[in-house]
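[1] quick one: sequence and predicted model below, then my questions.
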Amino acid sequence: MAANPAFGLPRQSPLFHAQQADRYERQQLIADYESLYNCRLIVMIDAIFPYSVTPFEELIYDNRTDRDVHLILATPGGDGETAVRLVRAAQARCKELTVIVPD
């Protein structure tokens, strides 16, 4: 298997690429959105409970404070105190926080 010259990693096999096609499409959609709106886009599809904090923090820890964050939040609900904690964490790491709740 030939290596990817940019990273020294093996190239993807056609099967691997086909199996991961949905993930690659989501990544491209997120990149397109971020480029169009000049922001960091975070998509959270989960119930909001204390275990949600660590993965969310991982997504925002390196955001520049002069950059907006857009959060697409699709959730059946959860813990209100944790939701406040997530919002405050995001607000501390961005210029402006926009929360989008799809219908």
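    Happy to help now that I have it. Numbering: from 1, shown residues only.

[2] make it CA atoms for all contacts and neighbour counts henceforth
    Will do.

[3] show the contacting residues for Ala31.
    Going by C-alpha atoms under 8 Å, 6 or more residues apart in numbering, Ala31 touches no other residue.

[4] so which residues of this protein form strands?
    3-4, 9-10, 39-45, 68-74, 97-100 (DSSP state E).

[5] mind giving me the packing neighbours of the last one?
    For strand 97-100, the elements it packs on are strand 68-74, judged by 3 or more C-alpha pairs under 8 Å, 6 or more residues apart in numbering; DSSP states H and E.

[6] next, the angle from the strand it packs on to strand 39-45.
    For strand 68-74 against strand 39-45, the angle by axes from the mean of the first three to the mean of the last three C-alpha atoms, to 10 degrees is 20 degrees.

[7] strand 68-74 packs against which elements?
    Under the contact definition 3+ C-alpha pairs under 8 Å, 6+ apart, strand 68-74 sits against strand 39-45, strand 97-100.

[8] let's bring in a second one:
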Amino acid sequence: MIKVKVNDMEREWSEINPNWIHDQIKGRQQAGQSVCVIVKIRSGDVNVLLSAGDCPSSTGGGGSPNVHEQEVFDFWERVGMKKDPINSGNLVAFLKQAERI
């Protein structure tokens, strides 16, 4: 299960069109609004919460990530999701790959 939250709008990845992500992110950026993206992934032994953009800081997770979770964190960074401003195309690319988890 993958959930995507852009500011206050949350959807299941399986139920949305990538254009929704582009519209949510680019629309807010063009309006000068801050953008916070949170992605929740739960599949097998993977249970991660990823964030990008202007999100409230968190205290972190409940321990060290397992091998598969670390791969997800590494891929999140490789596609550029830790950079500002958020690139909606990179987010969609990440989510399409994450479907295979």
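    Ah, there it is. Computed from a predicted model, the values in this text were never measured in an experiment.

[9] overlay them and tell me the TM-score.
    Remark: TM-score between the superposed chains equals 0.30 [TM-score structural alignment, normalised by the length of structure 2]; 48 aligned residues with a C-alpha RMSD of 3.5 Å.

[10] deepest of the strands of structure 1, which one?
    Mean neighbour count (mean count of other C-alpha atoms under 10 Å) peaks for strand 68-74 among these, with a mean of 20.

[11] ok, which stretches of structure 2 are strands?
    So, for structure 2 - with DSSP E - the strands run 2-6, 9-12, 36-43, 46-53.

[12] out of these, nearest to His22 of structure 2?
    strand 2-6 (10.3 Å; C-alpha to C-alpha).

[13] tell me what the closest one is packed against?
    strand 9-12, helix 18-30, strand 36-43.

[14] how about 6 Å then?
    Packing partners of strand 2-6 of structure 2 (3 or more C-alpha pairs under 6 Å, 6 or more residues apart in numbering; DSSP states H and E): strand 9-12, strand 36-43.

[15] hey, which of those is tucked in deepest?
    Stretch with highest mean neighbour count among those: strand 36-43 (a mean of 18; mean count of other C-alpha under 10 Å).

[16] I'd like the strands of structure 1 laid out as JSON lines, including distance to Asp32 of structure 1.
    Output for those, formatted as JSON lines (distance: least, C-alpha to C-alpha, whole Å):
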{"stretch": "strand 3-4", "distance to Asp32 of structure 1": "24"}
{"stretch": "strand 9-10", "distance to Asp32 of structure 1": "25"}
{"stretch": "strand 39-45", "distance to Asp32 of structure 1": "10"}
{"stretch": "strand 68-74", "distance to Asp32 of structure 1": "13"}
{"stretch": "strand 97-100", "distance to Asp32 of structure 1": "17"}
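
[17] which of those strands sits closest to Val84 of structure 1?
    That would be, of these and by C-alpha to C-alpha, strand 97-100, which comes in at 12.5 Å.

[18] residues making contact with that closest one?
    Asp68, Val69, His70, Leu71, Ile72 (C-alpha atoms under 6 Å, 6 or more residues apart in numbering).

[19] as a check, name the ranges of all helices in structure 1.
    14-19, 21-37, 53-60, 80-91 (DSSP state H).

[20] can you redo the ones you listed as JSON lines with distance to Met44 of structure 1?
    Converted to JSON lines, the helices of structure 1 look like this (distance: least, C-alpha to C-alpha, whole Å):
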{"stretch": "helix 14-19", "distance to Met44 of structure 1": "22"}
{"stretch": "helix 21-37", "distance to Met44 of structure 1": "12"}
{"stretch": "helix 53-60", "distance to Met44 of structure 1": "8"}
{"stretch": "helix 80-91", "distance to Met44 of structure 1": "11"}
